[in-house]
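Asker: quick one, fold the following:
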Amino acid sequence: MRKLLALTCAAVLTGFAAIAAPNVTFKSIDGGVLEMSDWAGQPVLVVNTASQCAFTRQYADLQSLYDTYRAQGLVVLAVPSDDFRQELDSAAEVKEFCEMTFGLDMPMADITSVTGQNAHPFYGWVKAQTGFVPRWNFNKVLIGADGSVIETWGSRTSPLARPVTDAVETALAGS
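Answerer: From the prediction side, this is the model:
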């Protein structure tokens, strides 16, 4: 029975892992849907964010990274989450805070769960691919132009840190 269960779980994970990240959608903070398939062929840096976190200042660096590389094709997607109890109460408050405080104009998802049983399918896919699960806010996942996970970084890694910008530049060169 355990062997059958293990094989079934492996088959489910294999089937789920076969779903390329570009097929994933997020609810947009502006209403509607953000479809990663719209960014097929482009690298996408997905970052779980929060407005009331010690790392919230990274929004400025995310915008700077986006400004630096967007013309070359980089997409930076902010995914606000209250999983660590540090997000504002509504998407409208998050949007206003980010625009007023940091001048953000990058794509932003609505408030989204990134951990546990209610984690967004993107984060389930990343976990199945790499074992990576956000342990706090401002974890970064770089998706390549082919839809695969290139690299992941934790909260302490600045969006402008050399490992991130090197990986972004390499991904852009290959897209």
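Asker: contacts, neighbours, all on C-alpha from now
Answerer: Fine.
Asker: so what's Asn137 up against?
Answerer: By Cα atoms under 8 Å, 6 or more residues apart in numbering, the contact list for Asn137 reads 48-50, 53, 55, 81, 84, 155.
Asker: out of those, who's the most crowded?
Answerer: Thr49 (32 neighbours; other Cα atoms under 10 Å).
Asker: contacting residues for the closest residue to that one other than its chain neighbours?
Answerer: Take Thr49 and drop its neighbours on the chain: the residue closest to it by Cα to Cα, 6 or more residues apart in numbering is Pro80, 4.4 Å away. Pro80 sits next to 48-51, 87, 94, 108-112 when contact means Cα under 8 Å, 6+ apart.
Asker: what does Ile143 give?
Answerer: Taking Cα under 8 Å, 6+ apart, one finds 21, 43-46, 149-151 in contact with Ile143.
Asker: now the other sequence, so there's something to compare against:
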Amino acid sequence: MSIYNINVKLENGAEYSLERYKGKVLLIVNTATKCGFTPQFEELEELYKKYQQDGFVVLGFPSNQFLQEVATAKEAAEQCRLSYGVTFPMHEMIKVNGKEAHPLFKYLSSQANGFVGKSIKWNFTKFLIDQDGVVVNRFGPKVKPSSFEGEIQKLL
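Answerer: Next up, the predicted model:
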């Protein structure tokens, strides 16, 4: 199994394979627009804009598993764009834990344990993936994206 074998859907329902990002550095984040960590969208967008030309992509996946998201993926993406200027790809509403967890987050969690095990404890858990699709680090919700900019630079 590889991250590149997983299909995801954008907020508009368009499905694609993560293979499209082979050779790029990814930062995959479970997001929520009504969360105390929502201001991290600004830092995520700054990093995306700064390193996009070098092959860096941020992928946002809204989740209401922690009851802090708006009604639909499209509404969540719209709020991210309007409130935080987000231009990176936003995806369908997903679950990140349990039997109904999206295959992507099952895979990511199996590759990198969090502070207290594999499950995702809250919104804005971030996974850094290298150009070969290897999960190189997992950052908890309290870790600001700017704090690991050096790791992104090294991978690029």
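Asker: which ones among the contacts of Pro80 of the first structure are found in helices?
Answerer: Counting by DSSP state H, these place Val94 in helices.
Asker: which of the contacts of Pro80 of the first structure fall within strands?
Answerer: Secondary structure defined by DSSP state E assigns 48-49 of those to strands.
Asker: ok, so of the contacts of Pro80 of the first structure, who is nearest Gln129 of the first structure?
Answerer: Here the nearest of these to Gln129 of the first structure, counting by Cα to Cα, is Asn48; it sits at 17.6 Å.
Asker: and the residue mapped onto the closest one from the second structure, how far is that from Lys154 of the second structure?
Answerer: Aligning on TM-score structural alignment places Asn48 of the first structure opposite Asn30 in the second structure. Asn30 of the second structure sits 23 Å away from Lys154 of the second structure, going by Cα to Cα, to the nearest Å.
Asker: neighbour-wise, give me the winner out of the contacts of Ile143 of the first structure.
Answerer: Pro43 (30 neighbours).
Asker: what's the closest non-adjacent residue to the spatially most central residue of the second structure?
Answerer: Geometric centre of the second structure, nearest residue: Val29, 2.0 Å, by Cα atoms, centre = their mean. Leaving aside its chain neighbours, Val29 of the second structure sits nearest to Lys126 (4.6 Å; criterion: Cα to Cα, 6+ apart).
Asker: residue ranges of the strands in the first structure, please?
Answerer: Using DSSP E, strands in the first structure cover 25-27, 33-35, 44-49, 75-80, 140-143, 149-153.
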